[in-house]
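1. Please work out how this folds:
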Amino acid sequence: MDKDEVAGRTAQIVRALTEADAALRQALSDPEFDQQLGRAVTAVDRVYESAAEVARFEQPGGGEVDRRLVHAQQETQRQVDRIASNLGHLRRSLEATHDSGQPRGTLAVLQDSRAKLRTAMENVEALGGSGQEKSPVGALGKHVEKVKQIVEGAAADVQRVADRLEDARRGASRFGEGLPRLGSGEVARTIRSKSEQMGTSLASARQGMTRVRTAIGQNEKPVDAAVEAAPGLVEKITAEAEKPAAGLDPELAKSMQAATNPTPQSQQAGEQVSYQEPAPASRLQLSRPDTGVQL
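-> Now for the predicted structure:
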């Protein structure tokens, strides 16, 4: 592998680590998302409370429906429609990409970082870092793998937050379906039940973001260490690549030879190469909050 290719691969690795650090910091603090989620929780609480107003005017037993009941139920439905619209916007804010015209969302940023870190690990392999932990390439690979696990855990947990927001949005958009007949005496009870379901989904989303941030906070040191160590390790890798073969560090020479001189085809009979993804990172745990990411 010539020095230009080494330079290109190591540069990508350093960029991937730097962008991962930025992605995790974005997930750690997103005030706009927190404010919108808080407003959604408050709005759902108001829907629950509106059931008391509906109950005041319900007339079980088939009597004439009080117009105030009709008005109260219609006002509740308008509130729920606004909630559905706002929750759809909130989820899209997590997933927004460059093409959306909005600032990039936390989920989109983490997913992009995850893909780049996977490419970085491929570059570590290409540089001969597999099984060479004592070499600069191997040390760099250990940093990349750790950061990749953290980002993968954060991305998975934020995806679950987005899913819970979608559950709440779907509940709001279907709120009017299956409501009892006005005057049945069951409308208020159903409003409470449906709003509780939405509230449960939003509480789960809020707790999920807390776990994500807690886990990111707990894993701040290894991320900082990786970002700080990468330039020095790359400098060593580049310097070794520029030396004549005889002057190579023994560990690096061995790994570079493995990368540039694969097993001849004639010796590969019967060999099978399989790719197995690493075991899923344990879940991040919300303050920088619990993803424990359980990594």
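2. Only C-alpha atoms from now on, for both contacts and neighbour counts.
-> Fine.
3. ok, now which ones touch Arg79?
-> Just to correct that, residue 79 is Gln rather than Arg. Counting by C-alpha atoms under 8 Å, 6 or more residues apart in numbering, Gln79 makes contact with Ala43, Val47.
4. one more, for comparison:
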Amino acid sequence: MTATSAILSAAGLRDELAGSRPPVLLDVRWQLGGPDQRPAYEAGHLPGAVYVDLDRELAGPAGSGGRHPLPDPEAFGAVMRRAGVSSGAPVVVYDGGQGWAAARAWWLLRRTGHADVRVLDGGLAAWTAAGGAVTADRVTPAEGDFKPTPGVAGLLDADGAAARARAGVLLDARAGERYRGEVEPIDPVGGHIPGALSAPTTENVGPDGRFLAADALRARFTALGVTDGTPVGVYCGSGVSGAHQVLALEVAGLDADLYAGSWSEWSADPERPVATGPDPQ
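-> A predicted model of the protein is given here:
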């Protein structure tokens, strides 16, 4: 993949949809702690897009593995096939504009073996702002053939995340106040994994929700100590916004692994160490 091929502009998507090999479209609108977004999808979505529910289909049941553990591979594959995803066909994923949910779907598909998945940069908001049409038509795609590969590439567990903080760079994608432990609205305790650096996901995008240019993102991550060949890990609250950070790193031409259990898993074990304040340690 080239540095910018993980994302696609609204104009680029419009051209591809009119071409000879249109991509499969997945609508993964999602709101943290909010209502189910299926009614919003049914009220208006990109023509041909299939709705995929992040909480139920891009994650397993919440528990010891965190709030959004990875889904069962067979169940995930079945969801993707029902949505029309095939191994040899391109896929474009979008959400309401924040990009977190779309990045989660992108990460899952890419790390389980699909070679051609991109995120609509700026999501539905960018599409409609560019004059793109939406429809309330019911979508029934032809069954796809995608089967996830055994295992998930680029995945860290809790021990792996701790090791990455010691030998490499571990980025915390949550808001700075959660990293510092000043507030914690969801998880048992505030703070961060010792050695992790604060790198809020919100700083990867501009006011319009679209990614910063690749060179600007690369400069951002270079300032955090990420260079070519640096072992990098990312975590967030539950493995959703962290996927967006991995996507931003890929746009910048940099590789990173994801600690999918993230802070929701780490903080659930009182034996694991917690750092607070602005200092990584």
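5. TM-score of the superposition?
-> Aligned and superposed, the two chains score 0.21 in TM-score terms (TM-score structural alignment, normalised by the length of structure 2); 100 aligned residues with a C-alpha RMSD of 6.3 Å.
6. element containing the residue positioned nearest the centre of structure 1, please.
-> Taking C-alpha atoms, centre = their mean, the centroid of structure 1 lies closest to Ala155, which sits 2.2 Å from it. Using DSSP states H and E, Ala155 of structure 1 sits within helix 136-173.
7. chain center to that helix, what's the gap?
-> In terms of C-alpha atoms, centre = their mean, to the nearest Å, the centre of helix 136-173 of structure 1 is set 3 Å apart from its chain centre.
8. how about that helix: buried residues?
-> Across helix 136-173 of structure 1, burial judged by 16 or more other C-alpha atoms under 10 Å covers 136-169, 171-173.
9. isn't the residue nearest to the centre of structure 1 right up against Ser113?
-> No: Ala155 of structure 1 lies out of contact with Ser113 (C-alpha atoms under 8 Å); the separation is 9.2 Å.
10. quick one on the thing from earlier: excluding its backbone neighbours, what's nearest the residue nearest to the centre of structure 1?
-> Counting by C-alpha to C-alpha, 6 or more residues apart in numbering, Ala155 of structure 1 lies nearest to Leu110, which is 5.4 Å off, once chain neighbours are set aside.
11. packing partners for the helix or strand where that neighbour lies?
-> Using DSSP H and E, Leu110 of structure 1 falls within helix 106-126. For helix 106-126 of structure 1, the contact count by 3 or more C-alpha pairs under 8 Å, 6 or more residues apart in numbering; DSSP states H and E identifies helix 3-28, helix 67-95, helix 136-173 as packing neighbours.
12. Tell me the helix or strand right after the strand or helix carrying Ala161 of structure 2.
-> Taking DSSP H and E as the criterion, the element that holds Ala161 of structure 2 is helix 158-166. Beyond helix 158-166 of structure 2 on the C-terminal side, the first helix or strand identified by DSSP H and E is strand 169-172.
13. could you point out which element follows that following strand?
-> For strand 169-172 of structure 2, the following helix or strand on the C-terminal side (DSSP H and E) is helix 176-180.
14. how about that next one: buried residues?
-> Within helix 176-180 of structure 2, the residues scored as buried using 16+ other C-alpha under 10 Å are Gly176, Glu177, Arg178, Tyr179, Arg180.
15. just those residues now: which is nearest Tyr259 of structure 2?
-> Set against Tyr259 of structure 2, the nearest of those by C-alpha to C-alpha is Tyr179 (15.5 Å).
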